[in-house]
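**Student:** model this:
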Amino acid sequence: MKNAVVVGVVVLTVLSCAFIFKAHQDLEMERAKLVRERYVRMEAEENLQKTEGRIKSLERELADSKEKLDSIRSVLNTGSNANVDLKTELEALKQAKEELEQKVLGLEEIPGQPAENVKQ
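**Tutor:** Next up, the predicted model:
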């Protein structure tokens, strides 16, 4: 009977040790999973922060580009307005030139005056 009790205790001890060993392995696997999950979350957080920084940088670049585009548009509008003004002035000068040429021709055709006096 003593031998049966000793064998039973040994079997229970071996089973207990096996159970403890298996529980320890499971615990270590869960800890490893937890560490991996924390690492993945930390990486995701870092990537999120980097991405947010890039977004802010791109938004600043976009705002700067819009300002530059607006200034270019205003310069183009000013240039086109100046161009229209210059065209109008050129047309007025052409018309004034034609009128002066007509007057010169009219003065050259006045009878009784020498052509030399008119050209001076």
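**Student:** CA only for contacts and neighbour counts going forward, please
**Tutor:** Noted.
**Student:** Counting by contacts, list what the helix or strand containing V10 packs against.
**Tutor:** Element membership for V10, per DSSP states H and E: helix 2-108. When contacts are defined as 3 or more CA pairs under 8 Å, 6 or more residues apart in numbering; DSSP states H and E, helix 2-108 packs onto helix 115-119.
**Student:** Residues in contact with the helix it packs on: which ones?
**Tutor:** Residues outside helix 115-119 that contact it (CA atoms under 8 Å, 6 or more residues apart in numbering) are 107-108.
**Student:** list the buried ones in that helix?
**Tutor:** By neighbour count on 16 or more other CA atoms under 10 Å, the buried set for helix 115-119 is empty.
**Student:** For that helix, what is the distance to the chain centroid?
**Tutor:** Chain-centre distance of helix 115-119: 71 Å, with CA atoms, centre = their mean, to the nearest Å.
**Student:** I'd like the structure of this one too, to check against the first:
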Amino acid sequence: MEEKKVSTLFEEMRDDISNYISSSLELGKLEVYEKLSLGSAAISYGLIIAGIALVALFFALVTAALYLGELLQSLWVGFGIVAAFAVLVLLIMLLLKKYFNQKVTNGVIRFLMTQDDKDDKKSDK
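**Tutor:** Just a heads-up that it's a prediction; the model follows:
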């Protein structure tokens, strides 16, 4: 068997390293795509649920306003009470903005870390 030249071995090694780097970059890119698709699916699902909940809340508030209006014999008063309640909830939400932002950020990080752990367990098998 004929021995290969040192230059040929270096060229083969360089090609192998180049292929390894390209494959590693491609794998990283695919992992990012997977995380983005999982995240966007979760966000889309959350937005759909939030939209449905918003419509249900709207009808519940209108129903409460109509009921209070009938009870107090003035639709304006009923809707005013419900509107004041909604403004109060809005003010509370604005005051707790930092807390909710932190909770959402931590939730997203926890979601991504869980996906990372699942990926690690898959690759260990």
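**Student:** how close does stretch 81-94 of the first structure sit to the second structure?
**Tutor:** On superposition with the second structure, the mean distance recorded for stretch 81-94 of the first structure (mean CA distance after the TM-score superposition for the first structure) is 1.1 Å.
**Student:** corresponding residues in the second structure for that stretch?
**Tutor:** Aligned by TM-score structural alignment, stretch 81-94 of the first structure falls on residues 48-61 of the second structure.
**Student:** what's the neighbour count on the aligned partner of A44 of the first structure in the second structure?
**Tutor:** Matched across to the second structure, A44 of the first structure falls on E11, judged by TM-score structural alignment. Counted by other CA atoms under 10 Å, the residues lying close to E11 of the second structure total 11.
**Student:** Check I81 of the second structure too.
**Tutor:** The number of residues packed near I81 of the second structure is 16, by other CA under 10 Å.
**Student:** How about V104 of the first structure?
**Tutor:** Counted with other CA under 10 Å, V104 of the first structure comes out at 13.
**Student:** try the one 3 residues further on
**Tutor:** By the other CA under 10 Å criterion, the neighbourhood of L107 of the first structure contains 14 residues.
**Student:** Please list all residues in contact with it.
**Tutor:** V118.
**Student:** any idea how far it lies from E116 of the first structure?
**Tutor:** L107 of the first structure sits 11 Å away from E116 of the first structure, going by CA to CA, to the nearest Å.
**Student:** From W76 of the second structure, how far out is the closest residue to L75 of the second structure other than its chain neighbours?
**Tutor:** Counting by CA to CA, 6 or more residues apart in numbering, G69 is the residue found nearest to L75 of the second structure once chain neighbours are left out, at 4.0 Å. From G69 of the second structure over to W76 of the second structure the distance is 7 Å, taken as CA to CA.
**Student:** hmm, back to that, for the match of stretch 81-94 of the first structure, the distance to its chain's centre please.
**Tutor:** Using CA atoms, centre = their mean, the offset of stretch 48-61 of the second structure from its chain centre is 20 Å.
**Student:** Quick check: buried residues in it?
**Tutor:** By 16+ other CA under 10 Å, the buried positions in stretch 48-61 of the second structure come out as L61.
**Student:** before we move on, what about stretch 61-72 of the second structure?
**Tutor:** Within stretch 61-72 of the second structure, the residues scored as buried using 16+ other CA under 10 Å are 61-62, 64-69.
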